[in-house]
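[1] return a 3D structure for these sequence lines:
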Amino acid sequence: MMMVAILLANTGLVKGVDCNPSFLDPCVPAFKDPKAQVSDACCDNLEEKKPCICVWYKDPETSNYFKMPGANHVSTSCGVEFPYPKTCD
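    Got it, this is the predicted structure:
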């Protein structure tokens, strides 16, 4: 049982949702530039992958996206609230 949990954590699966970081790719321009238009693909991915947001927030490879200048703009535009460290404990 412990091995299954470790494997799921390492593959980025959360409650049957694939948390591959590539789902953030359409959001990268808007994360980097708060004046950039947030694409429908970005918002669709964030909405569909809401359970992954804390996974991405905790992952050193993706956590910086949520600290970039456009993160609040992406969150507001997509209507998807980004976590704060306490909400991802």
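
[2] use CA for all of it now, contacts and neighbours both
    Fine.

[3] now the strands for this protein?
    Applying DSSP state E to the chain gives strands spanning 13-14, 17-18.

[4] of those strands, which is nearest residue 76?
    strand 17-18 (23.0 Å; C-alpha to C-alpha).

[5] any idea how far the spatially most central residue of the chain lies from residue 3?
    Centrality entry for the chain: nearest residue to the mean C-alpha point is residue 53, 3.8 Å, by C-alpha atoms, centre = their mean. Computed as C-alpha to C-alpha, to the nearest Å, the residue 53 to residue 3 distance reads 23 Å.

[6] likewise residue 46?
    The value you get for residue 46 to residue 3, if C-alpha to C-alpha is used, is 29 Å.

[7] the more surrounded of those two?
    residue 46 (24 against 8; other C-alpha atoms under 10 Å).

[8] contacting residues for that one?
    Taking C-alpha atoms under 8 Å, 6 or more residues apart in numbering as the contact definition, residue 46 lies against 23-24, 53, 78, 80.

[9] one more, for comparison:
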Amino acid sequence: MKRVSSVALCMVAALAVVVFLGETRTAEAVTCSVTELSPCVAAITSGSAPTGNCCSKLKEQKPCFCQYINNPALKPYINSPNAKKVASACGVSYPKC
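    Predicted coordinates for the structure are as follows:
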């Protein structure tokens, strides 16, 4: 049971990081789902370099970042130093909501 909670927490943390690191764009039709950011969980939780898939998902979900950042459950993870590193490594800027 602890393992499931840890995995869920990591998923939320990774998603929050992604949200914080990008700008909003409403011209693109994107389905906002924080689970789309799951490829970034390892990089956010361990501080390792993000994968290409992680960076792709971050860029894809940019239109959703303000929605994610305004979610109280995700916001604490957005300020994570590792989340900022992942966004920077992927060339994704922080949102201006």
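
[10] what's the TM-score here?
    Once superposed, chain against chain, the TM-score is 0.67 (TM-score structural alignment, normalised by the length of structure 1); 71 aligned residues with a C-alpha RMSD of 1.8 Å.

[11] deepest of the strands of structure 1, which one?
    strand 13-14 (a mean of 16; mean count of other C-alpha atoms under 10 Å).

[12] and the contacts of that strand?
    Contacts of strand 13-14 of structure 1 (C-alpha under 8 Å, 6+ apart): 8, 19, 51-52.

[13] now, those that are in helices?
    Among the contacts of strand 13-14 of structure 1, the members falling in helices (DSSP state H) are residue 8.

[14] just tell me what residue 50 of structure 1 corresponds to in structure 2.
    With TM-score structural alignment as the criterion, residue 50 of structure 1 lines up with residue 62 in structure 2.

[15] top of the contacts of residue 46 of structure 1 by neighbour count?
    residue 53 (23 neighbours).

[16] okay, it and residue 14 of structure 1: tell me how far apart.
    Look at residue 53 of structure 1 and residue 14 of structure 1: by C-alpha to C-alpha, they are 10 Å apart.

[17] cool, residue 59 of structure 1 as well?
    Taken as C-alpha to C-alpha, the span from residue 59 of structure 1 to residue 14 of structure 1 is 14 Å.

[18] next: residue 38 of structure 1.
    From residue 38 of structure 1 across to residue 14 of structure 1, the span is 25 Å (C-alpha to C-alpha).

[19] output the contacting helices and strands for the helix or strand hosting residue 17 of structure 2.
    Taking DSSP states H and E as the criterion, residue 17 of structure 2 maps to helix 2-20. With contacts taken as 3 or more C-alpha pairs under 8 Å, 6 or more residues apart in numbering; DSSP states H and E, helix 2-20 of structure 2 sits against helix 41-46, helix 65-69, helix 75-78, helix 81-90.

[20] and with 10 Å instead?
    helix 41-46, helix 52-60, helix 65-69, helix 75-78, helix 81-90 (3 or more C-alpha pairs under 10 Å, 6 or more residues apart in numbering; DSSP states H and E).

[21] excluding covalently adjacent residues, which one is nearest to the counterpart of residue 41 of structure 1 in structure 2?
    Residue correspondence to structure 2 (TM-score structural alignment): residue 41 of structure 1 is matched to residue 53. Leaving out its chain neighbours, the residue that sits closest to residue 53 of structure 2 by C-alpha to C-alpha, 6 or more residues apart in numbering is residue 39, at 6.4 Å.

[22] with that, I have no additional questions.
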